[in-house]
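> next comes the sequence, and after it the predicted model I'd like to discuss.
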Amino acid sequence: MGKGYRQGRIGEEIRKIISRMLLRELKDPRLSGMISITGVDVTRDNSYATCYVTILDTSGDEEKEHERQAQAIEGLESARGLIRREIGKEIKLRHVPELIFKIDRSMEYGRHIDEVIRKLEHNDE
């Protein structure tokens, strides 16, 4: 079955709260720069919320990018309690979901697919 309407609304509210906190409240140096919460998936029973994180890094160095991603995830995990408390204040839920932070790889995948399509188009010509 598909994701429920309620889980989608809760996920969107959680995404907004975390995004706002990244901009204004979280002062961890590991969370500096362009960090975006691209989506939040909430389980049916609202016990877990998987938060997908994108770090926009224009350096082009893949090793630095992976290190930066690991640091950002560490920073978010260390602020997990503060984030959950804020979610509990703003959203009236019986149980605030446990937060799981994952790197969103959809942009990398999209670039890879574009590259494959360009190669196919180039081979056709």
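Yep, that arrived. Residues are numbered from 1 along each chain as shown.
> only C-alpha atoms from now on, for both contacts and neighbour counts.
OK.
> mind telling me what element the nearest residue to Val96 once chain neighbours are set aside is part of?
Excluding the flanking residues, the one nearest Val96 by C-alpha to C-alpha, 6 or more residues apart in numbering is Gly88, at 5.9 Å. Assigned by DSSP states H and E, Gly88 belongs to helix 80-90.
> what about versus this one:
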Amino acid sequence: MRKNSIKNTRVNMEVQRELSEIIRLGIKDPRIHPMTSVVAVEVTPDLKYCKAYISVLGDEEASKATIQGLKSAEGYVRRELARRINLRNTPELKFILDQSIEYGVTMSRLIDEVTQGIQEDDDEKGMEEDKEEL
């Protein structure tokens, strides 16, 4: 099975859906932030390993605590995944904090600030040119 095969894509989607549900409803650990989502899942073609990219809406401390909580509940999550999805092998899970959403928001804010600064500079130049014409 190739990495980009249709079967692998379907397995990734199914694992992502079930992982999201297990994290949202199954785990009672107080360290896990309520606004936690599974952004993406990559299951290896041999179904032995799985990287789950987790996004947390909150500060950096909440993100670290959530990842720690997920790592401590890894056995439970894997057992639930095996119960819910019929796969030849239940993949070994690795939770990775995904900060791409936060990075995108930060970059968007910086672009807006630069754009606003350019507009203000243009407005000031326009006022100076109007004064010179008078």
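Received, thanks. Everything numeric here is computed off the predicted structure, so don't read it as measured data.
> what about the residue positioned nearest the centre of structure 2, distance to Met35 of structure 2?
With distances taken as C-alpha atoms, centre = their mean, Ser55 lies nearest the centre of structure 2, 3.4 Å away. According to C-alpha to C-alpha, to the nearest Å, Ser55 of structure 2 and Met35 of structure 2 sit 8 Å apart.
> buried sites along stretch 89-99 of structure 1?
Val96, Pro97, Leu99 (16 or more other C-alpha atoms under 10 Å).
> my read is that the first one contacts Ala49, right?
No - contact status for Val96 of structure 1 versus Ala49: not in contact, 9.2 Å apart, counting by C-alpha atoms under 8 Å.
> residues contacting the residue nearest to Ser47 of structure 1 when sequence neighbours are not counted?
Closest residue to Ser47 of structure 1 apart from its sequence neighbours, by C-alpha to C-alpha, 6+ apart: Pro97 at 4.5 Å. Pro97 of structure 1 is in contact with Val42, Asn46, Ser47, Tyr48, Ala49, Arg84, counting by C-alpha atoms under 8 Å, 6 or more residues apart in numbering.
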